[in-house]
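> pasting the sequence and the predicted model now:
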Amino acid sequence: MREVTGRSSAAPEAGDQQVRGMARGGVLNLGSAVLSQVALFLVMLLLARVLGVRELGRYAQVYAVLSLLGLLSLSGFRAGLTRFVAVHLADDEPAALRGAIRLGIGISAVASTVIALGLAVGAPWLADALHDPQLTTGLRLAALCLPAATVCEAALAATRGWRTQRAYALIGQVYEPAARLVLTALALVLGAGLTGAFWALVAASWSAAGLALVALARMVRRVPAARPAYRPGELFRFSTVSWVSSLSSTGLIWVDALLLGFFDYGPDAIGVYHVATRLVTIAVFVLAPVNASFGPHLAHLYHQGRLDEVRRIYRVATGWVLRLSLPAFVALLVFPEQLLRLVGGPGLAGGAAVTVVLALGQLVNAATGPCGTLLNMSGRVSVNMMDNLAALLLNVLLNLWLIPAYGILGAAVAWAVSLAAVNVARVWQVRTQVHTVPVTPGMVKGLVAALVAMGVGFGVRWLVEGGTAQLAVGLAAIVVAYLAVVLALGLSREDVMVLRSVTRRNGRRVPADPAGPADGAGVGADRPVVRS
């Protein structure tokens, strides 16, 4: 990696261009993430309403296994492919770019196939360990999904190295969830039950993988022809550490559901916990699309030593994440019972305390922004790895202590405490590295607006009776109050610039970045539309 000198860009307009480029990708990511979360929420709603919370709990356990093994199969190449494609484009090295993509895709495909065979053979044993033999079929179908899901993730990660989010958004965030929703609904209509829902997951995964490979091949064809140059050392060093880090991070998300199964709490409790976690995940859905848009720009800027711009887009990205998430968090804190009833009926209202605890943990995650992405894309993957390992260890220890005594509430406390602790640590590490913290006047204004909106929400809860009417009026009042206070307090310069950038019409473009293309261009690349 080049030495980072801390030099700033030649003109403020260079930094503005990076913010605009990130905004265009981020807006596409955000729109696609909304569609993705809606689709996944509807899948959960269908399973809960048609099959019941017990079957939803089984679906959640199988999906937890698939997610963990997917990270194990990917071997860290998701972050590695994004970073090294971006770096090789910045350095004008098409041969190295082609070699990195072939290594990453090939090794991920082989590893996922081997692990899938192991899961298929060991499915009965794992189902017994989770105290539910009926999971065997679902685990075997998850094994069938695994190679496709892994290759899809790897291919889409590589496309993001061009600093365009189009393929990642349209395929990973729109097509795959939408296909899963449609096929799941069809399976349930035909009476195929939970097994049909797992087959829907298989079909959606394999078709998405095919589309992702086609999208990546089209982008590679834009790069000048060159014989692939393989540099396995640098890719493996980065990806191995990133693999441990990602596996630990994903484990932090899913280990609760698996430990609840090992403690024999049963699919009913796991189903309630899954609904609560899905609601909280929806609240912070904006973090993933902003991270996806932020990462390639950060890798490009940090590689060129443009630290002033790194600091700026980090603060801007964090502000977007928090302010766009706050209305949803307010809704979760004010109306947890009503939201749970909306999904699974009165039987889920007992998970209200779980929802509130999980929401508080994710609120800290949103407020600290893409600090983990900054560590990864600036080459500090070993630091991020240690953070994630420490958080996973803390989560497991807290789960072993709290689940036997408090059940799903104990699991929620363990997860929230672990998530908050690791993100506070990362903020301190980022401050040490790039000498900035993600606190801006815009964030303070957003928190003030959230407090006002919360007061309005509790007022509606006190004045309006009836679950459905109370929730509908309350959600509308929260959004209106939040937006009104934000606008009354005023938008920042970056906010105005971003709004103007993403609302441009008739093909108008912002001026070119003096240091290189900002949104998707690279070696021999055409300027793409946008995507996340």
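Sure thing, it's come through. Residues are numbered from 1 along each chain as shown.
> when you work out contacts or count neighbours from here on, use the C-alpha atoms and nothing else.
Will do.
> wait, T318 sits on G372?
No: in this structure, T318 is not within contact of G372 by CA atoms under 8 Å, at 11.7 Å.
> alongside the first one, take a look at this:
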Amino acid sequence: MNAIAPLAAQLKARFRSGSGRAVLWSFAAAVAARLGHLVLAVLLARQLGPTSYGTFTFATGIAMLAGQMSSLGWPILMNRLMPGLLKDRNWSRLKGLRNAGDAVVIISSLVVAAFLYGLGTALSELENGFKLAALLTVPLALTLLRRQQLAAMGRAAIGLMFDQGFGAIVLVIIILLWGAVTVEAAIVQYACATGIGIVITTILFRRGLPRELASVRPSYELRVWAAMALPMIIGQSAKLLMHKIDILMLAPLSDLHEVGLYGAAFRVTYLLSFPQVVLMSVFTPLFSQAFTNRNIKGVRRILKWSLLFACVTTVPAAAAILLVPELVMGGVFGPEFREAAPTLAVLTVAQLAGTIAIPYSAVLMMGGRERAFGAWNFGALGANILLCFLLIPAYGALGAAYATLVSALFLMIGQILLSRPLLSLPRQA
């Protein structure tokens, strides 16, 4: 009990604070967003069937990756610089950063969208998927920018909701009210809903900025800002590709039917990890504080409770899925998706491994081993790509699932081993 009391007191204080309430709102926003995406996946899969739903999954997956990569790290830069500029009341630099962020993201995402459209023209088999992805790239890039800007102002829950859930929820309402939809209409409506969300978040962001910005001239430091932003997106590139490489490789190495089966199965398992992802926004600062104080016992105690929470929130649901994967796929998405039951089972185990790895990721990042963490991520990405080349042509969606499982286990084991030196008590203790 004596070991539990300090952590319990820290968590209680954290949840009672303004940051704790913000985390609770972020948790609620994440729940709504993921449920919205799951309901959308069910409706579209039942209406479109595996092949057309595969086109939707491929297009949205490419667009999300393109939107994040084309932002060139500027959304993360906003989260890093804006709080300091607001605190220092440096209005001219803040205005310049705001203007430059909008210009860079719009121009770069337009260039990437044009490239995707041209790629669709060149690749006839995937033409529809790439052209639909081009339509979504700019809205998704701007949505990510607004999310990080709102987070930098202490309004993370609003940004999270509009970044992940708003477009899906609006599209769900449209389908429920007007019935059948084609994949092209679904993408157009999704893009329009995302555009409405951008308008709303832009208004909220602008109104939340200090009034003094209206009367000052912007100050620009484009070279400095670009030099800071680019390494951020490079550092995240392995993680971004890891989440989407299966979809990227399934379509050209197999077909869109397999993409639809894989996308539906993955959407179910996507729900397993979100409690841990959200709660780590509370535990990660605690890890940082414990490392700063060289309190290794505290780090180990926080890790223990993080892992316990991961098991409590994930293992029962995963066990239920593993018992009846055919019932889940057929009952939720329709009889055409029953063949994806083995894929669902493999992805469920992969998600379990990923959930266990999340606390160790925080330990590595807060403990100063982010370079080793990044290198291991790139190694896992390389293994994933190699396995996709080997397994997808023969096994389709199931092959992609096995590639994901192996890379997830590789990441989990590697992060556990890399964390061991940080968790070792000093000899004098």
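Alright, I've got the coordinates. Quantities reported herein were computed from a predicted structural model and do not represent experimental measurements.
> now what about the TM-score between them?
Overlay of the two chains. TM-score (TM-score structural alignment, normalised by the length of structure 2): 0.82; 415 aligned residues with a CA RMSD of 3.6 Å.
> ok, which stretches of the stretch 251-400 of structure 1 are strands?
Per DSSP state E, counting those that start in this stretch, the stretch 251-400 of structure 1 carries no strands over any range.
> could you pull out the helices for it?
Per DSSP state H, counting those that start in this stretch, the stretch 251-400 of structure 1 carries helices over the ranges 266-283, 287-303, 307-334, 336-344, 352-368, 371-377, 381-406.
> can you tell me what part of structure 1 stretch 257-267 of structure 2 aligns to?
Residues 268-278 of structure 1 are matched to stretch 257-267 of structure 2 when aligned by TM-score structural alignment.
> how much does the matching stretch stray from structure 2?
Stretch 268-278 of structure 1, aligned to structure 2 and superposed, deviates on average by 1.3 Å (mean CA distance after the TM-score superposition for structure 1).
> which SS class is Y220 of structure 2?
Here Y220 of structure 2 takes the coil state, with states given by DSSP: H, G, I helix; E, B strand; the rest coil.
> am I right that it is in contact with G96?
Yes: the criterion here is CA under 8 Å, and Y220 of structure 2 meets it with G96 at 5.0 Å.
> give the residues shared as contacts by the two.
With contacts defined as CA atoms under 8 Å, 6 or more residues apart in numbering, no residue is adjacent to both Y220 of structure 2 and G96.
> next up, the contacts around the most centrally placed residue in structure 1.
The centroid of structure 1 falls nearest to A288 when counting by CA atoms, centre = their mean (3.5 Å). Applying CA under 8 Å, 6+ apart to A288 of structure 1 gives the contacts A33.
> any idea how far it lies from V27 of structure 1?
According to CA to CA, to the nearest Å, A288 of structure 1 and V27 of structure 1 sit 12 Å apart.
> who touches the residue mapped onto S70 of structure 2 from structure 1 in this structure?
Aligned counterpart of S70 of structure 2 in structure 1: S73 (TM-score structural alignment). By CA under 8 Å, 6+ apart, the contact set of S73 of structure 1 is 108-109, 111-112, 115, 150.
> in structure 1, which residue range corresponds to stretch 385-400 of structure 2?
The aligned range for stretch 385-400 of structure 2 in structure 1 is 396-411, by TM-score structural alignment.
> now the matching stretch: buried residues?
Applying a neighbour-count criterion of 16 or more other CA atoms under 10 Å, the buried positions in stretch 396-411 of structure 1 are 396, 398-400, 402-403, 407-411.
> of those residues, which is the nearest to A185 of structure 1?
Nearest to A185 of structure 1, judged by CA to CA, of the buried residues of stretch 396-411 of structure 1 is I408 at 28.7 Å.
> ok, that closest one touching V354?
Yes: with contact defined as CA under 8 Å, I408 of structure 1 counts as touching V354 (7.0 Å).
> so what sits against both of these two?
Y273.
> go ahead and list the helix or strand containing whatever residue of structure 1 lines up with G167 of structure 2.
Using TM-score structural alignment, the partner of G167 of structure 2 in structure 1 is E176. Following DSSP states H and E, one finds E176 of structure 1 within helix 176-189.
> as a markdown table, the contacts of S73 of structure 1 with neighbour count would be great.
A markdown table is the format used below for the contacts of S73 of structure 1 (neighbours: other CA atoms under 10 Å):
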| residue | neighbour count |
| --- | --- |
| S108 | 27 |
| A109 | 21 |
| A111 | 18 |
| S112 | 27 |
| I115 | 17 |
| T150 | 28 |
